[in-house]
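>>> Below: sequence and its predicted model.
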Amino acid sequence: MSATLTLVDLLGAGALLLWGLRMVRTGVTRAFGAGLRHWIGVGTRNRLAAFLAGLGATVAVQSSTATALMTASFASRELVSTAMALAVMIGADVGTSLVARILALDVHWLSPALFLAGVAAFMASEASRPRAVARALVGLGLMLLALKLLGAATEPMRDSPLIRSLLAALGEAPLLAVLVAALLAIVASSSLAVVLVVMSLAAAGELTPGLAVALVLGANLGGAVPPYLATATYGPSARRVTLGNLAVRLAGCLLVLPLAGRLGQALASFSAGPASLVVDAHVAFNMALALLFLPLVGALGALAQRVLPAPQPEERGPRHLDESALDTPAVALACAARETLRVGDVVETMLARSLDALRRDDIKLRHEIAKMDDEVDDLQEAVKLYLSRLGRDGLDDADARRSTEILSFAINLEHMGDIIVKSLLDLVAKKTRHHLRFSDEGLAEIEALHARTMENLRIAMGIFISRDVKLARQLLEVKTEIRALERTSAERHIERLREGRLETLQTSALHLDVLRDLKRINAHITSVAYPILDEAGELRQSRLRPHPAGDEAAARSGRAAAH
C-alpha cells in the first residue's frame, strides 16, 4: 500500500508541476505574447541575435515548445529564414536549461508569497493583462510547490528494492534510459518537467551519474518531438524548423551517449550534489549544442530545404484558354467550354465537401472550401474576358449563342460557389458555434437533397457539353421534383417540431436554411437547360396560363379587325 501511495504522490506532484508550467506559459503568452512575437521577429537579423531572442522568449514562457511554435509560424509566412529560425530554436533549448537551473535553487519558500501576490493581483484588476500576469505568478508558485512535493515523494524510494532494481537496470542500458526519458517528455510535452523530475530522483540518491546524464539526454530528445508533431500539418517552411531542431538534439544525443558514464563522473567532481548534477548536465548539453551548431545553422537550413523542398506552386490560373485559338471561333469556344467544365469540377468538390463540413463541424475544411471559391471567381472572370475578346471581329449566330451559353453557365457556377461559401458555410459556422446537432431524420433528409443536387450538377455538365435536348428536358423536370423534395422535408420538419423533438427545436432555422440553399443551387444548375430547349423550340414564352378575360378581349379585337 505504501508503494502505491508513493506512486500516487509522485504522479500527483508531477501533474501539479505540469499544470503550473502550463499556467506560467499561458499567463505570460496572454500578457506579453505580442511583444514576445515581435521580439522573435525583429531578433533574427543575425544568428547571435536570433539565439538571444529564442533564449529570452523561452525564459519568459518557460517552454521551448511554445517558442518553437511561434518561430514555426514566422517561418511558414516567410518572415524568417530557416537558418535564423534554427538559431532561435538553439537559443530556446539553452533557455529551457537556464529555467531548470533557476528552479533548482532552494526557493520553495517563495511559493506562498507567489500565491498571495498572484491571487491579490487577479482580484484587484479586471483588465486582461494584469490577470494574465497573476496567472503566471500562481503558476510559478505551483511549480515551486510541486518541486517540494516531488522531493518528498521520492524520499521513500531510497528504501524501495523495486525502484533500486529498475534504476539499476536502466543504468546498465543507457540507450533504454534515453528512450524512457524521451517517451516521458513526449507524453508531458515538456523536457523541463522531465528534467525536474529526474532532479528529484537524483536528490533521493538513487541515480548514478551516468544514468542521470542518459535521462537528461532522453528528456532533451523527447522535448523536440511535440513541436515537430504539432507542425506536421503545416507547410514545409514551418516543418523545417522543428525537424531541424529535432535533428540537432538527436545528433547531440548520439555524440554524448557513448560518453555518458565518463561525463557523468566528470560533472560529479564539481557539482554541488546529485540534483545539481542533473541540472548541470542539462545546461552543459544545450550549451555544447549551441557552440557546435550555431555556426552551422546556414548549412543546416540548406539541408532542411533539401529534405523538405518548397512545393511547386499550384496552377490556379486558366489551363485551357488558348490565346492562339481566338482567330478560330469554333476552337476558342471549345477551349472556353473546357475551362468552364473545370470551374464546374471545382464547384462540385466544394459542394461535396460542404456536406462533410456540415456533418463534422470541420473548421479547417471550411477554410479550404473558401479558398476554392477564390479559384472559381478567378476562372470565371478569365472565361468571361476570353469570350469578350472572341467577339471583337464578329461571330455568326450559332457561335454567338454558344458563347452566351458558356458565359451563362460559368456565371451560374460562380453563383453556386457564392451560395456554398457565403450561406452554407455560414450555417456550418453557426452549427459549430452553438454546438447544434441535427436529428437523424433531419440529417438524412438534408443528405438526400444534397445527393440529388450533386447528381443534377453532374448531369448539367454533361448537358453543357452534349447539348442533348432530351437530357435538358429531364433536368428541367427535375426542378419540380426538387421543389417537392424540399417541401416534403420542410413538412416533416414541422411535424417533428410539433412532437417537441429537442434536436429539431434547436436546429429548426438551420435545417430550413440548408434546404433553401440547396434549392437555390439546383435553380442555378437547371439554368443550363433553358437555352438548349429554347433553341429547340420546346419552351413557352411564359409559364403563366392564358387569362380568360385576356382571351375574350383578344377574340373581340380579332373580330373587329375582320369587320
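Structure received.

>>> CA atoms for contacts and neighbours, from now on please.
OK.

>>> which strands and helices sit next to the helix or strand containing A85?
A85 belongs to helix 82-103 when assigned by DSSP states H and E. Secondary-structure packing of helix 82-103 (3 or more C-alpha pairs under 8 Å, 6 or more residues apart in numbering; DSSP states H and E): helix 47-61, helix 64-76, helix 191-203, helix 236-256, helix 274-293, helix 297-307.

>>> Specify the next element, helix or strand, located C-terminal of the last one.
It stands for helix 297-307. Next helix or strand after helix 297-307 toward the C-terminus (DSSP H and E): helix 329-360.

>>> by contact count, what packs against the next helix or strand after that next one?
Helices and strands here follow DSSP H and E; after helix 329-360, the next one along the chain is helix 363-390. Judged by 3+ C-alpha pairs under 8 Å, 6+ apart, helix 363-390 is in contact with helix 329-360, helix 397-419.

>>> can we see that at 10 Å?
Where contact means 3 or more C-alpha pairs under 10 Å, 6 or more residues apart in numbering; DSSP states H and E, helix 363-390 is packed against helix 329-360, helix 397-419, helix 425-433.

>>> next up, a second structure to put side by side with the first:
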Amino acid sequence: MNKWGLLLALMGGLAVFIYGMTQMSSGIQLAADRKLKAILQFMTQNRVAALLAGLITTSIVQSSSATTVMTVGFVNAGLISLKQAIGVIYGANIGTTVTAQLIAFRLETMALPAITVGFVMLFVPKNTKVRAFGQAILGFGLLFLGLNIMTDVLKPLKYSPEFIQWFHKFDCSPNANGVMPIGPTIMCILIGTITTCIIQSSSATVGLTQALCAQGLINFYTAVPIILGDNIGTTITANLAAISANRNAKRAAIAHTLFNVIGTLIMFGLFFLPWWNHQPLFLGFVDWVTPGNVFSEHPENIVRHAANAHSLFNIINAFLFLPFVNLHAKLCMLIIPATREDRETVLEYLEPKLLGSPLIALEQAVKEVTYMIRKGQNSLNDACDLFCDGKENLIERIQEREQLIDRLQHDITEYLIELSRKELEPAESKLIPALIHAVNDAERLGDHAESFIELYNIFKQNDLTLTPSAIHEIREIQRQLNVQLEYLYQTFEKHDVDASNKSIFTGGKIQELIYEFTDNHVHRLDKGECSVKAGVIFLDVLGHLERVSDHIVNIAERAEIILNVIR
C-alpha cells in the first residue's frame, strides 16, 4: 500500500473510532438523562462534589467535550456558578481518561459482537431506553473496530526504514542524565494540540497515540508530550461552544483552557527533573505505578503506560488546582471582565446547549414560562395602577414589557419545537404541547394589560370618572388575581399539585366576584351614580380581568402533566 493509501486507511479507521465514540456518548446521554439531573443537583454542594460530578458525568458519557459544553450551557443558563463549573471541568478531565483505560484492555475482539448486539437493540420498538443503550453498545463496538483498523494499518510501518526515520525526528528520549530534549518535546506537544483541535476529540488522538505505541512506532518518551498536547487541544470545543454565550460561560471555557495549559507547563518542567533511575520525573513515576518496565529495550505494557500517563496527568493537575478554585475563577474574570455593554438576553433560563439533556431542558423551560407569567403579572398590576390612579408614566413600561413577552413567546416556542425533535420519553413528549399552550396563555396576560392603555385613553378623552366603589372592585379583583398567580408559582416552584387546585379555586371565586360586581354596577347605573359611557368601560375592564383569570386557570389545569415530568 502506498503512502496515500495508508493515510486514507488510517483516516478511515480514525473516522470509525470517532463515530463510534460519538454514538456511544449520545446513547449513554439519552439513557442517563435523569441521572445527569441528579448529578447536577449534587454538584452544587462544594468544590469536591463538583469535581466528582464532572468525573462521574464524563465517565458516563465518555466525552469531556460533551461535559464541558454541557457545563458551559449550564453556566450560560444560570444553573451553576463559575466556581462550580470550574470544579466540574477538573472532574471532566479525569473522567475523559476512562476511554484510554478501556483501550489499554485490548478489547478489540468484542468489537463485532458489540456491533451486532447494539444494532439489534436499535430496532426494539417503543422502548427508548433499550434503543439508547443499543446505540451506546453499537458505538462501543465501532470504537474498537476503528482502533483495530488503525492498529492494522500502522503495523507494516514498523518495518519501513523511511517511516522509522521520519518518526525518529520526533523522538523525545532523554540524555544520560534523564533530561528530555526541549525541541522535539515542544514539537510533540504542538502536534498533539493541533491534531486534537482539528479532530475535536482528545480521546481519539490519545487512542491514535496508543495505536502508534502498540506498533512500536513511537516510544513512551514521545507519547507523553503528544498526550499533553491532546489535553490542550480538547479545550477548543468548549471555547467554540462559548462564542455565542454570555461572559460567565466564556469564563468557564477559558477556565478549561487555563487548567490544561498550566498543567501541561508544570509537567513540561518535570521532563527536565530526573527520577531516581535517571528517567524524567513524571515518566518515571508513571512507570513506577504501572506493571512492566516501559524503559527496557522492548517496552513492556506500553499502551497501559500511555493510558496511565493520561490519567495521572489529569488527576495530579486536578488536585493541584482544587485548593485554588477561587483564585482560578478570579483569573478568568480578570481575563474576561464584566462590561457595562453586556446585553441582557431575552431568555433567562433556556440554553440551546441543554437540548442534548431533554429533562434538564424541560425543567428550564418551565422556569422560563414562570418568568414570562411574572412579567405578565407585572404588566397587569401596572395596568390597574394606570386605570385606577392615572399613572401615565406606566404606559411606556407596559408597552415595552409587552414586546418582551411577545419575544419570550416566540423564543420559548422555537426552543420547545427544537426540543420536540429529540428522542424523548412519552411523558416528556406530552409536556411540550402543554408548555406551548401555557406560553400562549401567558402571552395573553400581556395583551390584556396592554388593552388597558386604550381603555384609559378613551376614559381620559371623554373626561369620564369611576365611582370609588368601582375602583375598589377593580382593586379587589386585582388582589385576587395576584393570589391566584402566587398559587400558580407555588405549583411550579415547589412542585405542589394542591397549589394548582387552589389557583383553580381562586379562579372560581374571581368569576363569582365578576358576577357580583356586574350586579353592583347595574345598581349604580339605576341610581345614577355613574354614567353609561363610564359603565361600558368599567365592564370592559372586568371582562379583561375575567379572561386573565381564565388563562391562569388554563395553565393551572396543565400542572399535573408538567409536574409528572419535572418533579
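Happy to help now that I have it. Bear in mind that the values here come from a model prediction, so they are computed numbers and not experimental data.

>>> TM-score them against each other, please.
The TM-score (TM-score structural alignment, normalised by the length of structure 1) is 0.57; 369 aligned residues with a C-alpha RMSD of 4.2 Å.

>>> picking up where we left off before, wait, which of the helices and strands packed on helix 363-390 of structure 1 is closest to R452 of structure 1?
helix 329-360 (11.5 Å; C-alpha to C-alpha).

>>> Please dump the helices and strands packed on helix 82-103 of structure 1 into JSON lines; it should also carry mean neighbour count for every row.
Supplementary listing: these in JSON lines, determined by neighbours: other C-alpha atoms under 10 Å:
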{"stretch": "helix 47-61", "mean neighbour count": "25"}
{"stretch": "helix 64-76", "mean neighbour count": "24"}
{"stretch": "helix 191-203", "mean neighbour count": "25"}
{"stretch": "helix 236-256", "mean neighbour count": "22"}
{"stretch": "helix 274-293", "mean neighbour count": "21"}
{"stretch": "helix 297-307", "mean neighbour count": "17"}
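
>>> With distance to L183 of structure 1 as extra columns, can I get these in TSV?
Output for these, formatted as TSV (distance: least, C-alpha to C-alpha, whole Å):
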stretch	distance to L183 of structure 1
helix 47-61	22
helix 64-76	16
helix 191-203	10
helix 236-256	14
helix 274-293	17
helix 297-307	25
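
>>> Which of the ones you listed sits closest to G264 of structure 1?
So among those, helix 274-293 is nearest, using C-alpha to C-alpha, at 7.8 Å.

>>> For the closest one, give me the average deviation versus structure 2.
Helix 274-293 of structure 1, aligned to structure 2 and superposed, deviates on average by 1.5 Å (mean C-alpha distance after the TM-score superposition for structure 1).

>>> now that helix, how far from the centre of its chain.
On the basis of C-alpha atoms, centre = their mean, to the nearest Å, helix 274-293 of structure 1 sits 35 Å off its chain's mean C-alpha point.

>>> Same check on stretch 194-212 of structure 1?
With C-alpha atoms, centre = their mean, you get 38 Å for stretch 194-212 of structure 1.

>>> end to end, how far does it reach?
12 Å (C-alpha to C-alpha, to the nearest Å).

>>> Who are the packing partners of whichever strand or helix holds L143 of structure 2?
According to DSSP H and E, L143 of structure 2 maps onto helix 128-154. When contacts are defined as 3+ C-alpha pairs under 10 Å, 6+ apart, helix 128-154 of structure 2 packs onto helix 3-31, helix 98-104, helix 111-121, helix 202-214.

>>> most packed of those helices?
Across these, averaging neighbours per residue (mean count of other C-alpha atoms under 10 Å) puts helix 202-214 on top, at a mean of 25.

>>> corresponding residues in structure 1 for that one?
Mapped onto structure 1 using TM-score structural alignment, helix 202-214 of structure 2 covers residues 191-203.

>>> can you give me how far that stretch is from the chain middle?
33 Å.

>>> and if you look at stretch 71-84 of structure 2?
That offset, for stretch 71-84 of structure 2, works out to 8 Å (C-alpha atoms, centre = their mean).

>>> one step back: what's the closest of the helices and strands packed on helix 82-103 of structure 1 to A451 of structure 1?
Using C-alpha to C-alpha, these put helix 236-256 closest to A451 of structure 1, at 36.5 Å.

>>> For the closest one, name the packing helices and strands.
Helix 236-256 of structure 1 packs on helix 64-76, helix 82-103, helix 174-188, helix 209-223, helix 225-230, helix 260-268, helix 274-293, helix 297-307, going by 3+ C-alpha pairs under 10 Å, 6+ apart.

>>> Present these as JSON lines; the columns should include distance to F115 of structure 1.
Formatted as JSON lines, those follow (distance: least, C-alpha to C-alpha, whole Å):
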{"stretch": "helix 64-76", "distance to F115 of structure 1": "24"}
{"stretch": "helix 82-103", "distance to F115 of structure 1": "16"}
{"stretch": "helix 174-188", "distance to F115 of structure 1": "24"}
{"stretch": "helix 209-223", "distance to F115 of structure 1": "28"}
{"stretch": "helix 225-230", "distance to F115 of structure 1": "30"}
{"stretch": "helix 260-268", "distance to F115 of structure 1": "35"}
{"stretch": "helix 274-293", "distance to F115 of structure 1": "26"}
{"stretch": "helix 297-307", "distance to F115 of structure 1": "42"}
